[in-house]
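Enquirer: Next comes the sequence, and after it the predicted model I'd like to discuss.
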Amino acid sequence: MNHLVDVVVIGAGQAGLSAAYHLRRAGLEPDRDFVVLDHAPRPGGAWQFRWPSLTYGKVHGMHALPGMELTGADDGRPSSEVIGEYFARYEERFGLRVHRPAGVTAVREGGDGRLLVESSEGTYVTRALINATGTWDRPFWPRYPGQETFRGRQLHTANYPGPAGLAGQRVIVVGGGASGTQHLMEIAEVAAGTTWVTRREPVWREGPFGEAQGRAAVALVEDRVRRGLAPRSVVSVTGLPLNDATRRARERGILDRLPMFDRITPTGVAWKDGRTVEADVILWATGFRAAIDHLAPLRLREPGGGIRLDGTRAVRDERVHLVGYGPSASTIGANRAGRAAVRDIRRLLAREEREPAEPVAV
């Protein structure tokens, strides 16, 4: 059976909940005018899957959802619990009625000006789509010669168990972002040894990260999206913070970086110059890619591999908006993108009401 709505929101992380909040403020009713579909088992977006040692106090730049502050949080509790509970309260307070677990498999052209959203609970026929699926479901695993021969464990940030699961082992952490340095600093306290490997020399940033620097970083990502290139994360262009913790780690040699190895061996990694490092675990802190495969039937991708946007709207299809994608892939950016997407969709719906489409059989 098909369900007819005005707007489908895919994903109930920061961006999806922000969009749902603004849809409600615009007078649209959940389950009548719009629906929020989330494949996760419970509230919390990607936060619910974060490793247990990532406490709320270690989270950088968590901005509250629109209309409701996050107050009284215990910095020592896992961020997955704190933010998961906050998202659950938010959904209840604003009556967002998120459908979960409801996985979306494909979005197709309906042939009548509508889109068909195929999900585990049926097909939704919709006038507009807000895609807020983030990146957590698409961890990026680089490929290197000999990778299949490694006798130890290979992990990714997406399934990182926390430092306790790596106690007494020799660990190679690959990746120059914030997650890589966080992993290294806590693993070094319990491991038999750690090695840090990155493709590029890390860039350390001293002092506060102000609004001007933030705008500049977002502009770099936004430029890629405007050109239809695959987006880089905002974090990837901001550099690594040089604070008391990272200074101590550098003094202890924990953050001494090696260039990228050339191949993986059964017992570790090797470089062309003959250097080798033995390891029990290779932890890939190599980031994520946008989880947008379900949009493939709409052919929105540009030759550069990304979806070109005008604001949040897909240039190839004005009915489709992407939030939490590219320049809005941060908590504050997701809030703003949710508001912007709803503003444009209201214009689209108003225009359609003046020029109604043919009736859709449901």
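Expert: Structure received.
Enquirer: C-alpha only now, for contacts and for neighbours.
Expert: Will do.
Enquirer: how would you label Ile264: helix, strand or coil?
Expert: strand (DSSP: H, G, I helix; E, B strand; the rest coil).
Enquirer: what's near enough to touch it?
Expert: Ile264 makes contact with 144-147, 149-150, 270 under the criterion C-alpha atoms under 8 Å, 6 or more residues apart in numbering.
Enquirer: any chance of those residues in JSON lines, with neighbour count and distance to His183 too?
Expert: Formatted as JSON lines, these follow (neighbours: other C-alpha atoms under 10 Å; distance: C-alpha to C-alpha, whole Å):
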{"residue": "Tyr144", "neighbour count": "12", "distance to His183": "22"}
{"residue": "Pro145", "neighbour count": "10", "distance to His183": "25"}
{"residue": "Gly146", "neighbour count": "14", "distance to His183": "24"}
{"residue": "Gln147", "neighbour count": "16", "distance to His183": "21"}
{"residue": "Thr149", "neighbour count": "12", "distance to His183": "24"}
{"residue": "Phe150", "neighbour count": "18", "distance to His183": "21"}
{"residue": "Ala270", "neighbour count": "17", "distance to His183": "22"}
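Enquirer: farthest pair in those?
Expert: Using C-alpha to C-alpha, the contacts of Ile264 span at most 13.0 Å, a distance reached by Thr149 and Ala270.
Enquirer: hang on, the earlier thing: and of the contacts of Ile264, the nearest to Ser18?
Expert: Among these, and counting by C-alpha to C-alpha, the member closest to Ser18 is Tyr144, at 39.3 Å.
Enquirer: I'd like to know how far the residue nearest to that closest one when sequence neighbours are not counted sits from Arg153.
Expert: Of all residues not flanking Tyr144 in the chain, Arg263 sits nearest, at 5.7 Å (C-alpha to C-alpha, 6 or more residues apart in numbering). Per C-alpha to C-alpha, to the nearest Å, Arg263 is found 16 Å from Arg153.
Enquirer: the more surrounded of these two?
Expert: Taking neighbours as other C-alpha atoms under 10 Å, Arg263 and Arg153 compare with Arg263 leading, 16 against 11.
Enquirer: list the contacts for that one?
Expert: So Arg263 contacts 144-147, 269-271 (C-alpha under 8 Å, 6+ apart).
Enquirer: Could you tell me which of those belong to helices?
Expert: Residues of the contacts of Arg263 located in helices (DSSP state H): none.
Enquirer: from these, which is closest to Trp196?
Expert: Nearest to Trp196 among those is Val269, at 11.9 Å by C-alpha to C-alpha.
Enquirer: What is the neighbour count of His39?
Expert: Neighbours of His39 (other C-alpha under 10 Å): 18.
Enquirer: Which positions in stretch 261-268 come out as buried?
Expert: 261, 263-265, 267-268 (16 or more other C-alpha atoms under 10 Å).
Enquirer: what does stretch 30-38 give?
Expert: Buried residues in stretch 30-38, counting neighbours by 16+ other C-alpha under 10 Å, are found at 30-31, 33-38.
Enquirer: Please compare the first structure with the one that follows:
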Amino acid sequence: MEAAPREVRAVVIGGGQAGLATGYYLRRSGLTPGRDFVILDAATTVGGAWARMWPTLRTFSPTQHSSLPGWMMPPWTGDGGYPPAAHVVDYLTRYEERYDLDVRRSVSVESVSRGEKLVVHTSDGDWLADHIISATGTWSRPFVPTYPGSFVGRQLHTAGYRRAADFAGERVLIVGGGNSAAQILAEVSQVADTTWVTLRPPRFLPDDVDGRALFEIATRRHRVRQLGEPDTGGVAGLGDIVMVDSVRDARDRDVLHARRTFARLIEHGVRWTDGGESTFDTIVWCTGFRPALSHLSRLGLRGPDGLIPTHGTQAINEPRLHLIGYGDWTGPASATLIGAGRAARDLVAGL
């Protein structure tokens, strides 16, 4: 016999940084975890995307500017002050325990449907909720662009990268112009012959500009746009790549050189736009991610760009649904630790 749906005030879908920050503010508003709201997470372990990132990945800010609300991340003093992924996972684990957020893991949300309340259909039965907060992030949807031709060597995305030693002695093509590409290039170039390609020349931030400054700039831009004033362009005028220690070292080794992207894939490499060819053993696609929104497809809310139109975090055509942690379209820098906390604060205040 099928179990009756369980009813709560709010269901949070996703137990990573954005889901935990939302849980913190729901708890602080007087709701009880597990009774008044529930956090559902498809993963088996704590840490969200951080638990699946490569171990040497660094945050873009020191710990005092990379924390969730209520409890500051313990300092990382090992090297340079920019914590690695494992330190973030440990922090998120302890954060969840500290606030007793009662995250239900290994529960995948299959779909959401409308009714008198929103219905969340999961691998562990249904939930009825007055509000749904989707915080599934992007890591589960790596994006690889389409090029003509085919390549028979090894290909992997940022999401599958683990360590530079796996490429020792190889010829490696790294595709992408963001922080992941720069950090992976910095590591792999120490053990392999690397080539870096980007759609446009890479833009490096000044050495003294880190994630804190980027967040504040993004926040000011958001406020200006809300007031209807001319768009300042945000961080775009500064650059894209944060100069963490490994990237600075790569600059000192003179390997931060990118060439424009290729015309097509060939069996053992690529053909450039000038007709020349290069051979590679591996291609690493550092080409970003897309929002993981398939669980919301039954609601029919996506716009032509594939995103769900929102006002702040609230879906315009389904006000009982909020989205958090997917990037600037759901709050300034909401895919960062500090940004997720501020977006969650505003989200819960509006429920």
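Expert: Okay, I see it. The shown structure was predicted, so the numbers you read here are calculated from the model rather than taken from an experiment.
Enquirer: TM-score for this pair?
Expert: For this chain pair, the superposition-based TM-score is 0.87 by TM-score structural alignment, normalised by the length of structure 2; 331 aligned residues with a C-alpha RMSD of 2.7 Å.
Enquirer: that older thread, if I look at the residue nearest to Tyr144 of structure 1, how far off is Arg275 of structure 1?
Expert: According to C-alpha to C-alpha, Arg263 of structure 1 and Arg275 of structure 1 sit 11 Å apart.
Enquirer: How about the secondary structure of the counterpart of Tyr86 of structure 1 in structure 2?
Expert: Aligned by TM-score structural alignment, Tyr86 of structure 1 pairs with Tyr91 of structure 2. Classification of Tyr91 of structure 2 by three-state DSSP places it in helix.
Enquirer: Wait, Tyr91 of structure 2 touches Trp76, no?
Expert: No: at 10.9 Å, Tyr91 of structure 2 and Trp76 do not qualify as touching, with contact defined as C-alpha atoms under 8 Å.
Enquirer: Could you look up the SS state of the most far-flung residue of structure 1 relative to its centre?
Expert: Most distant from the centre of structure 1: Gly274, at 37.5 Å, with distances by C-alpha atoms, centre = their mean. Assigned with three-state DSSP, Gly274 of structure 1 falls in the coil class.
Enquirer: ranges for the helices of structure 2?
Expert: Along structure 2, counting by DSSP H, helices occupy 17-28, 85-98, 179-188, 211-226, 245-252, 337-349.
Enquirer: Have a look at how far, on average, the shortest one is from structure 1.
Expert: Aligned to structure 1 and superposed, helix 245-252 of structure 2 gives a mean residue distance of 4.5 Å (mean C-alpha distance after the TM-score superposition for structure 1).
Enquirer: May I see the buried residues of that helix?
Expert: 245-248, 250.
Enquirer: hang on, the earlier thing: ok, the contacts of Ile264 of structure 1 in structure 2, which still hold?
Expert: Contacts conserved in structure 2 for the contacts of Ile264 of structure 1, using both residues aligned by TM-score structural alignment, their matches' C-alpha atoms under 8 Å: 144-147, 150, 270.
Enquirer: In strands, which of the residues you listed appear?
Expert: Within the kept ones among the contacts of Ile264 of structure 1, residues falling in strands by DSSP state E are Ala270.
Enquirer: of all the kept ones among the contacts of Ile264 of structure 1, which comes closest to Asp293 of structure 1?
Expert: Tyr144 (24.4 Å).
Enquirer: Now check structure 2 for the residue matching the closest one.
Expert: By TM-score structural alignment, Tyr144 of structure 1 lines up with Tyr147.
Enquirer: which residues in the stretch 251-362 of structure 1 form strands?
Expert: In the stretch 251-362 of structure 1, the segments counted as strands under DSSP state E, counting those that start in this stretch are 257-259, 263-265, 268-270, 276-278, 281-284, 309-310, 313-314, 317-322.
Enquirer: about what we covered before: show the contacting residues for the match of Tyr86 of structure 1.
Expert: Counting by C-alpha under 8 Å, 6+ apart, Tyr91 of structure 2 has contacts 73-74.
Enquirer: at 10 Å instead, please
Expert: By C-alpha atoms under 10 Å, 6 or more residues apart in numbering, the contact list for Tyr91 of structure 2 reads 46-47, 67-68, 71-74, 85, 97.
Enquirer: now, among the residues you listed, which is nearest to Leu214 of structure 2?
Expert: Ser67 (15.0 Å).
Enquirer: count of residues packed around the closest one?
Expert: Every residue meeting other C-alpha under 10 Å relative to Ser67 of structure 2 is counted, giving 24.
Enquirer: what lines up against it once you look at structure 1?
Expert: Under the alignment (TM-score structural alignment), Ser67 of structure 2 maps onto Ala64.
Enquirer: Surely its match is in contact with Ile332?
Expert: Yes: the criterion here is C-alpha atoms under 10 Å, and Ala64 of structure 1 meets it with Ile332 at 7.9 Å.
Enquirer: Mind listing the shared neighbours of the two?
Expert: In contact with both Ala64 of structure 1 and Ile332: Gln14, using C-alpha under 10 Å, 6+ apart.
Enquirer: which residue ranges form the strands in the stretch 101-250 of structure 1?
Expert: 104-109, 115-119, 122-131, 153-156, 170-174, 193-198, 204-205, 240-241.
Enquirer: mean shift of the fifth one relative to structure 2?
Expert: Going back to what we said before, that points to strand 170-174 of structure 1. With the two structures superposed, strand 170-174 of structure 1 lies on average 0.4 Å from its match in structure 2, counting by mean C-alpha distance after the TM-score superposition for structure 1.
Enquirer: Next, the angle strand 193-198 makes with that strand.
Expert: 10 degrees (axes from the mean of the first three to the mean of the last three C-alpha atoms, to 10 degrees).
Enquirer: and Pro101 of structure 1, how many residues sit next to it?
Expert: Residues near Pro101 of structure 1, counting by other C-alpha under 10 Å: 14.
Enquirer: which residue sits closest to the residue opposite it in structure 2 once aligned, ignoring its sequence neighbours?
Expert: Here Pro101 of structure 1 is matched to Ser106 in structure 2, going by TM-score structural alignment. Once flanking residues are discounted, Ser106 of structure 2 sits nearest to Ala42: 4.6 Å by C-alpha to C-alpha, 6+ apart.
Enquirer: and the one you found, what pairs with it in structure 1?
Expert: Counting by TM-score structural alignment, Ala42 of structure 2 lines up with His39 in structure 1.
Enquirer: How about the contacts made by its match?
Expert: 10-12, 45, 99-104, 119-120, 133.
Enquirer: How much space separates Asp166 of structure 2 from Ser246 of structure 2?
Expert: Counting by C-alpha to C-alpha - Asp166 of structure 2 and Ser246 of structure 2 are separated by 18 Å.
Enquirer: cool, and Gly16 of structure 2?
Expert: 26 Å.
Enquirer: same thing with Ala10 of structure 2?
Expert: For Ala10 of structure 2, the distance to Ser246 of structure 2 - C-alpha to C-alpha - is 42 Å.
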